[in-house]
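Student: I'll drop the sequence and a predicted model, then ask my questions.
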Amino acid sequence: MMGPVLAACLLIILSTAWISQANEALCKKDGGVCSCNNNKNSVDCSSKRLTAIPSNIPVETTELRLNFNSLSKLSPKAFHHLSKLTYLSLDSNQLQTLTPGVFDQLVNLNKLYLQYNDLKSLPQGIFDKLTKITYLDLQYNKLQSLPNGVFHNLPLLKELDLQTNQLRNVPHGAFDSLSSLNILYLTNNPWDCSCKDILYLRDWIDDNKDKVTGAQDAACGDQQSKAVLDITEKDAASDCVSPNTTTAIPTSTTTPASVIYDDIHEIKVPQENFQKFLGYQEPDHLPTQPQCLMSISGYLGLMMSLMLTSAAILYVFHFLKKA
């Protein structure tokens, strides 16, 4: 009678291994696209030269690293199944815009890293659902303006980094709802101190000097380099104009690490053979060599597990029939 019992135990073990293999197809540490920790709550997809986000990231993920890739856009539903995320890094990519609603399901997000991208603007309401966020990094982008109310629903935000963009002013009341804010970075922006709208920023800095890092370094964009904090109503007597899209400021004196990649060429493979298996959300990108290796090894592993499971089932039926 021990034969069927042992066979049943073997069946359970193999079935569990098969399911685990299916769940870990994305997160194999030995050459897979991404790597996961043992608890499956942290996924690291950084520095993989990704041009699209894999769609089969485990739903239980709480930390997701996608930095140092080649992402230029995000699918509107890229993170809609990841409501448990508390940490998301998208820095050091090539993002030029953010799709409205892309972060709407991240209701538990605590930290969001968007620095070192090519963002020129932000959609209206892009951060409205991130009510638990405490850290937001937007430095080293190309932001020319901020939409009205962009930070109005972030009551727990403690640190906000806007330095090294192309901001000329901020909307009136932009920071008034940030009741928990401790640190704000504003330096290295071409603030338009001739515009009346700059008076809100001047008054806010004056009332919150302890929160603004380098308050005196938030300088006007003209040749005088006068601090925003020191301008007068006479200085800011002009009506505001649209942001000057031709005026750019240097973002760095050195090449950021985000653009340093080894010269490894992608292996071109027929798109239709791999697209569905990889689960990519944007069909116009071909998989890279690591993704192909992950697909093949994952497929073989699943097939082996399935064969072993089938053998175990037949083994159980054999003993039950003899019994």
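Tutor: Alright, I've got the coordinates.
Student: when you work out contacts or count neighbours from here on, use the C-alpha atoms and nothing else.
Tutor: OK.
Student: mind listing what Ala219 touches?
Tutor: 187-191, 225-228 (CA atoms under 8 Å, 6 or more residues apart in numbering).
Student: how about the nearest residue to it, chain neighbours excluded?
Tutor: Spatially, and ignoring its direct neighbours in sequence, Ala219 is nearest to Ala227 (4.1 Å; CA to CA, 6 or more residues apart in numbering).
Student: I'd say that neighbour and Asp206 touch.
Tutor: No. Taking CA atoms under 8 Å as the definition, Ala227 is not a contact partner of Asp206, at 11.3 Å.
Student: this is the comparison structure:
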Amino acid sequence: MMGPVLAACLLIILSTAWISQANEALCKKDGGVCSCNNNKNSVDCSSKRLTAIPSNIPADTKKLDLNYNKLSSLSAKAFHNLKELTYLNLDTNQLQALPIGVFDQLVNLTDLRLNRNQLTSLPSGIFDKLTKLTDLRLSGNKLQSLPHGVFDKLTLLEKLYLYNNQLRKVPEGIFDSLSSLSTLRLNDNPWDCSCKDILYLRDWIDDNKDKVTGAQDAACGDQQSKAVLEITEKDAASDCVSPNTTTAIPIGTMTPASVIYDDIHEIKVPQENFQKFLGYQEPDHLPTQPQCLMSISGYLGLMMSLMLTSAAILYVFHFLKKA
């Protein structure tokens, strides 16, 4: 009877080791999905072709790089266990929308980068909890409107990048709370200088041109040679009806933006069998075909664990059958 007992113990030990290996795979310097610098509490998940946020990022992480991936959506709780974050980089992904509350737990965040995604709108209050934010970058998206008061809580904000979007106007008073602002990039937007709504932006730029750089680069969409700052009341004589600034505006089916490494073949991994090992989120947030970039050593380690576990199971069955 000692044989089956020993085999069962061996099976438990091997299973525990395998689970531990899977849970730690994310941040191994010798070949996990992401790379970690424990001394700086930094996690680098950039350029991994990720379609979902890894779920086992260390809770004490302060800097998280997720740029150059294939993220098209985020769970509302994607960052809720990362309350120590001060830097979050989501540049060059395929994000089409931000869920309400996705950043609410990041109360220590000072730098948020969302450049070069496919955002068409922002939810009201999306940045309200980020009261320590000093750098916010939203350039290279498809933003057609901004919600009223979206920047009201960002009194420490120093840099705001809104260039290369589809903005035609901004709500009156949207920049009035940004008392620490030193850089505001507004260029490469189709500003509608024929509507009275543009006069707030003109006046704000005029009042802040000595202390805010970049704002004066805003130019009218229909006549790029004329700056918003130069618009007169006669130029902006029309009462224009604009879309609701708090809701998304559909612009038709968009072709996902290409990102670096598109020519690299993806490694297909069965979703149900390897969800836990890959460290992705719950099944309803997983891609249909998640990919895992593991080192050869990590892969061989996993295979060895599987072989030993299978051998232990066969050993147990053998003794039970004899008994």
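Tutor: Thanks, I have it. Predicted model, so just to flag it, every value in this text is computed and none were measured.
Student: do you know how far the residue nearest to Ala219 of structure 1 is from Lys73 of structure 1?
Tutor: Going from Ala227 of structure 1 to Lys73 of structure 1 by CA to CA, to the nearest Å gives 36 Å.
Student: ok, longest helix in structure 2?
Tutor: Determined from DSSP state H, the single longest helix within structure 2 is helix 296-322.
Student: tell me where structure 1 has helices.
Tutor: Ranges of helices within structure 1 are 2-23, 198-207, 271-278, 289-322, based on DSSP H.
Student: tell me which of the contacts of Ala219 of structure 1 are still there in structure 2?
Tutor: Contacts conserved in structure 2 for the contacts of Ala219 of structure 1, using both residues aligned by TM-score structural alignment, their matches' CA atoms under 8 Å: 187-191, 225-228.
Student: nearest to Ser121 of structure 1 among the residues you listed?
Tutor: The nearest member of these to Ser121 of structure 1, counting by CA to CA, is Asn189 at 14.5 Å.
Student: got the contact list for the closest one?
Tutor: When contacts are counted by CA under 8 Å, 6+ apart, Asn189 of structure 1 touches 163-168, 218-221, 249.
Student: one more time with 10 Å, if that's ok
Tutor: Neighbouring residues of Asn189 of structure 1 by CA atoms under 10 Å, 6 or more residues apart in numbering: 142-144, 162-169, 217-221, 248-251.
Student: filter those residues down to the buried ones, PyMOL style.
Tutor: PyMOL command restricting those to the buried ones, with burial defined by 16 or more other CA atoms under 10 Å:
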select buried, resi 142+143+144+162+163+164+165+166+167+168+169+217+218+219+220+221+251
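Student: check the offset of stretch 12-20 of structure 1 from the chain's centre.
Tutor: Centroid separation for stretch 12-20 of structure 1 versus its chain: 32 Å, with CA atoms, centre = their mean, to the nearest Å.
Student: buried ones in that stretch?
Tutor: Residues of stretch 12-20 of structure 1 classed as buried by neighbour count (16+ other CA under 10 Å): 14-15, 17-18.
Student: could you dump those residues to a markdown table with distance to Asn117 of structure 1?
Tutor: Shown next, in a markdown table, are these (distance: CA to CA, whole Å):
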| residue | distance to Asn117 of structure 1 |
| --- | --- |
| Leu14 | 45 |
| Ser15 | 44 |
| Ala17 | 40 |
| Trp18 | 40 |
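Student: pick out whichever of those residues sits closest to Leu293 of structure 1.
Tutor: Using CA to CA, Trp18 is the member of the buried residues of stretch 12-20 of structure 1 that sits closest to Leu293 of structure 1, with 19.1 Å.
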